[in-house]
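Asks: Fold the following and give me the result.
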Amino acid sequence: MNSLLLHHLETVRSITLNVLSSVTEEESLLTPNGFSNNIVWNLGHIAYIQEKLVFELAGQKNQLPPSYEQLFAAGTNPSQWEEEPPTLTQLQEELTAQTERIKEFIPAHFDMKLAKPFTNKAGISFDYVGSTFLFSFYHEGMHVETIKQIKKAVQTQKS
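Replies: Modelled structure (predicted):
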């Protein structure tokens, strides 16, 4: 397993956490006009989908709180929430802990064939843990960009 991939994981996640550090709790819960989700949803979605792509598809147990599926799975949004979402601090802790778990798990499982191929919403199929792991970088980057756009829209609407 190439340490460059683990370094890239750390780089991507540090970018995410850095963006998180510039957001207030108030901003994180606002859904500006033109968006269907808020910053908390996007951060939770990153964690939830990463867990699915790396661990669940490999037959491992999801180690995130059970509420994350109802709060952050694809197709959910804050207007449907019936419980309090995690705080930014809680999300930061989950994302940090998840990074460490992935760093321990992925080297021994990168080349593992999935029991059943996974096809995402775009119709792209994956057969190996490494493939879903690499795709997760793209997924996280898309949501980090969305977080930046939401933050900008929230600040524009406040002024």
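
Asks: use CA for all of it now, contacts and neighbours both
Replies: Fine.

Asks: Flag every buried residue along the longest helix seen in the chain.
Replies: Longest among the helix segments of the chain by residue count, using DSSP state H, is helix 129-158. For helix 129-158, the neighbour count (16 or more other Cα atoms under 10 Å) marks 129-137, 140-141, 143-144, 146-148, 150-151, 153-154 as buried.

Asks: how about this one, so we can line them up?
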Amino acid sequence: MKFVPIFQQNRAYIEQIINTLSDEQLLRMPDGFDNNIAWNLGHLIVVQQSLIYRLSGLPTLTRREHVRQFSPGTSPADWPATPDLAELRQLLTETTAQTIADAATKRFQNYTPYSTTTKFDLPTFEDATAFNLYHEALHFGAIMALRNVVRAR
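Replies: The predicted structure follows:
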């Protein structure tokens, strides 16, 4: 459970940032960017649920629609409909709490090894949680950069 304090703090920072922004700001895709804050938020939730839950053989808190909208290689430019931003905010909180609770009760026992598209090998649950922290930090940086741009307008 070494990942929990960093995971929890990172998610708290993301929550603080998104709670200072309007829905319009979350959805704005500035020139020079391939996505927006809402996409980054949904993406980090979908990837975390896939890496931790799906690869452990457990049900995720995300729906297929989330996977279609926020998986690697997707873009807000291709969304058939605007995602429910209140639901994304709620999922950020719920997935954080649920993951911490499930880790405490050792639910992640049957992890299926996985190799990411960026060639990181994740043979164990512990490796997946370490990679997830790295991945979420990258998107936290993107969220901060996007926040600075959307606030400046």
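
Asks: Quantitatively, what TM-score do the chains reach?
Replies: Laid over one another, the chains give 0.91 as their TM-score (TM-score structural alignment, normalised by the length of structure 2), with 152 aligned residues with a Cα RMSD of 1.6 Å.

Asks: Could you point out the residues of structure 2 onto which stretch 13-27 of structure 1 aligns?
Replies: On structure 2, the counterpart of stretch 13-27 of structure 1 by TM-score structural alignment is residues 11-25.

Asks: ugh, typo on my part, it should be stretch 58-72 of structure 1
Replies: Going by TM-score structural alignment, stretch 58-72 of structure 1 lines up with residues 56-70 of structure 2.

Asks: now the residue nearest the centre of structure 2, nearest residue through space, not along the chain?
Replies: Structure 2 has residue 44 as the residue nearest its centroid, 1.3 Å off, counting by Cα atoms, centre = their mean. Leaving aside its chain neighbours, residue 44 of structure 2 sits nearest to residue 136 (6.0 Å; criterion: Cα to Cα, 6 or more residues apart in numbering).

Asks: Please determine how far the one you found is located from residue 82 of structure 2.
Replies: Per Cα to Cα, to the nearest Å, residue 136 of structure 2 is found 22 Å from residue 82 of structure 2.

Asks: Mind jotting down where the strands sit in structure 2?
Replies: Here structure 2 has its strands, by DSSP state E, at 114-115, 121-122.

Asks: Remind me what the first one packs against, helices and strands.
Replies: Using 3 or more Cα pairs under 8 Å, 6 or more residues apart in numbering; DSSP states H and E as the contact definition, the elements that strand 114-115 of structure 2 packs against are strand 121-122.

Asks: which residues are in contact with the strand it packs on?
Replies: 113, 114, 115, 116, 128, 131 (Cα atoms under 8 Å, 6 or more residues apart in numbering).

Asks: circling back: distance from the chain centre to the longest helix of structure 1, please.
Replies: 8 Å (Cα atoms, centre = their mean, to the nearest Å).

Asks: which strands and helices sit next to that helix?
Replies: helix 3-21, helix 25-28, helix 39-54, helix 88-109.

Asks: what about the aligned partner of residue 90 of structure 1 in structure 2, how many neighbours?
Replies: Residue correspondence to structure 2 (TM-score structural alignment): residue 90 of structure 1 is matched to residue 87. By the criterion of other Cα atoms under 10 Å, residue 87 of structure 2 has 11 neighbours.
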